[in-house]
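**Q** The sequence and its predicted three-dimensional model are supplied below.
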Amino acid sequence: MNDEREGDDIAENELPHPDFRCGFVALAGRPNVGKSTLLNALIGFRLSIVSPRPQTTRHRILGIATSEAGQILYVDTPGLHRGAKRAMNRSLNRAVRSAISEVELAAQVIEAGRWTDEDEALYEALAEQKIPRLLVINKVDLSKDKTALLPFVAELTGKHHFESVHYVSALKRKGLDALTSDILARLPVRAPVFGEDEITDRSERFLAAEMVREQLMLRLDEELPYATTVEIEQFKDRPDGLAEIHAVIWVEREGQKAIVIGQGGAQLKAIGTSARRHMERMFDRKVFLRLWVKVREGWVDDEAMLKQFGYTD
């Protein structure tokens, strides 16, 4: 993932201008601090799925933001868990550690006014990489008295080293210009890696699975989404211009299957309808989506199944 070319070695005609900058930046944090919402706001496109529940992000997602000044390659990571007992959680933690080892800069995202053991564990993991670290305090719009954050930040930065501190609201898109400018200034002079119109390196097949999973996260009972995943069995463009997508929703038990399907199939139909509409907007064409629900006991703790479902480092 790292570009092996150094800025000094790039011919001038490869750069849009002499000070064009490009590099990989990890958006890292514990679960549910708003990393995916922040990524979407920074690239100006709804790429990462979002829900109110932790562990919504399970894969590294690359979001590309290109401007006249440079190209920032944001890596949205899963939340880092402490005491991960299940294979799924261990896989997510490996994905986080792998991602932060391959970037030039890390933005540690925390929730305004909170610093937990998981935040501390991530800080220690970032410190091991010896890369510049920015502190991004998200959800500041939820703080009625923002001056109350100052002692919290003073104590935090007195014990932890960050190159700079940014107060943002990803949801309200506040504080993002200053954050973007700071990131760009710290990246190397380098030619862009991707075209100016590209927003991710992920395939439509991957994004389709994520959009189905997002609806599962939003619509199902509180504990159930963690026992579900989505596998795309078929994705093809038909001669009539329709994208035909067949997806399997995997659960761990028969009782969970019944919940996903719902009475008379109503829940599954609602999940499919909403996911299809999101796909049509993102893929800019009509979509025919078919969903099945299947049971595989213990898949969350099965390393081979996790790899089959795309949970890799």
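**A** Cool, the structure landed.

**Q** drop to CA atoms for contacts and neighbour counts, all remaining ones
**A** OK.

**Q** who touches Val260 in this structure?
**A** 220, 267-268, 293 (C-alpha atoms under 8 Å, 6 or more residues apart in numbering).

**Q** Tell me the secondary structure at it.
**A** Judged by DSSP: H, G, I helix; E, B strand; the rest coil, the three-state class of Val260 is helix.

**Q** this is the comparison structure:
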Amino acid sequence: MNSYKSGFVAIIGRPNVGKSTLMNRLLGQKVSIVSPRPQTTRARVMGIKSLPGAQVIFLDTPGIDKAGGYFHRLMVKTATNSLEGADLILWIVEAPDPFSQDDKLILEILKRVKPPVLLVINKIDLVEKERLLPTIDRFQALLPFVEIIPVSATKGDNTALLESLLVQYLPEGQPLYPLDQLTDQPERFIIAELIRERVFRSVYQEVPYAVAVLVEHVRPREGRALTDVEATIYVEKDSQKAIIIGRGGAMLKKIGELARLEIEKLLGTQVFLKLWVKVRSDWQKDDEALKRLGYLQP
């Protein structure tokens, strides 16, 4: 009889290599928000996959790169801290650009950690197969990876094989969470992230990086399959507020309509979503604001 496996898998990599997309693919459900823009993930997001003989607990982390301001440094620290309690580390690089300056930074971090490291070369659907072997050879010389596996997180290529390898390298143990639990994130945090995702996908230039979302209320209506959700979108400047609202409120309406559909999937009810936009110029530097927004532990 095979023994049960369980443990934590920290997913790390530089921004925009597909960490969240891969975790969502492996879970079979959306837990981490995704967008084509780097640094979409700001906090450590847990995803729990319960299998017949194993429980794999994924830790999706912000992208690691050369830190900028205070909030950016906090995100990088969140990612590196996730390595400490991990049983296995999943380092994701991308096939079209497999070893950037930020990857060199991550390599130096991984040289100092104890858990085994499995390398995932993502986005193989974007390169010719002949380019993969030299990339694999190059990485094999850098670190004693337990496995190197090329995948496409968007198309699902090799993700079933990756799942089986993760289980293989996890330690024996009992389930650490209820078998029907998908994440440890509070409902309000997930709703805020779904709204922020729609901002990232709807508004361009640098505006999304100045945005934070705080969910004020989530109230089921009595006797109806309807939930009232109220949330505030914070920005740093009046000009950004104007962009988020849009002419005649058109942009805010678009963001709200798209976010509402995602929130309804999450809650399993119809949703009445009310959004406000407020300016708070210092939120990325204010510890109290970062705690309220869920980016800093109280």
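**A** It's in. As the structure is a computational prediction, the values presented were derived from the model and not from experiment.

**Q** Of the contacts of Val260 of the first structure, which is the most crowded?
**A** Tallying neighbours with other C-alpha atoms under 10 Å puts Leu268 at the head of the contacts of Val260 of the first structure, with 23 neighbours.

**Q** Trace it over to the second structure, please.
**A** The criterion is TM-score structural alignment: under it, Leu268 of the first structure has Leu252 as its aligned partner in the second structure.

**Q** I figured its match was touching Gly246, is that so?
**A** Yes. Applying C-alpha atoms under 8 Å as the test, Leu252 of the second structure and Gly246 come out as touching, 6.5 Å apart.

**Q** which of the contacts of Val260 of the first structure line up with contacts in the second structure?
**A** Of these, the ones still in contact in the second structure (both residues aligned by TM-score structural alignment, their matches' C-alpha atoms under 8 Å) are 220, 267-268, 293.

**Q** where exactly do the helices run in the second structure?
**A** Assignment of helices within the second structure using DSSP state H yields the ranges 19-27, 70-81, 101-110, 132-140, 159-169, 187-202, 238-245, 250-267, 287-292.

**Q** for these, which one sits closest to Ala153 of the second structure?
**A** Proximity of those to Ala153 of the second structure was assessed by C-alpha to C-alpha; the nearest stretch is helix 19-27, lying at 4.8 Å.

**Q** what about the closest one, how far off from the first structure?
**A** In the superposition with the first structure, the average deviation recorded for helix 19-27 of the second structure is 0.4 Å (mean C-alpha distance after the TM-score superposition for the first structure).

**Q** what's the spacing between that helix and its chain's center?
**A** Averaged C-alpha coordinates place helix 19-27 of the second structure at 8 Å from its chain's average position (C-alpha atoms, centre = their mean, to the nearest Å).

**Q** got it, and stretch 173-181 of the second structure?
**A** Using C-alpha atoms, centre = their mean, we find the averaged C-alpha position of stretch 173-181 of the second structure to lie 21 Å away from the chain's own average C-alpha position.

**Q** ok, and what's touching that stretch?
**A** Under C-alpha under 8 Å, 6+ apart, the answer for stretch 173-181 of the second structure is 4-7, 48, 50, 54-55.

**Q** next one: stretch 236-243 of the second structure
**A** 203, 207, 210-211, 235, 251, 277-283.

**Q** on that earlier part again, please identify the most buried of the helices of the second structure.
**A** Scoring the helices of the second structure by mean neighbour count under mean count of other C-alpha atoms under 10 Å gives helix 19-27 as the most buried, with a mean of 23.

**Q** what range in the first structure matches it?
**A** Under TM-score structural alignment, helix 19-27 of the second structure corresponds to residues 35-43 of the first structure.

**Q** Quick check: Lys174 of the first structure touching Val168?
**A** Yes. Lys174 of the first structure is in contact with Val168 according to C-alpha under 8 Å; the separation is 5.3 Å.

**Q** Tell me which of those two has more neighbours.
**A** Val168 (24 against 17).

**Q** quick one, what contacts the alignment partner in the second structure of that one?
**A** Following TM-score structural alignment, the counterpart assigned to Val168 of the first structure within the second structure is Val151. Going by C-alpha under 8 Å, 6+ apart, Val151 of the second structure touches 120-124, 157-159.

**Q** which residue is nearest the centroid of the first structure?
**A** Residue closest to the average C-alpha location in the first structure (C-alpha atoms, centre = their mean): Asp76, at 3.6 Å.
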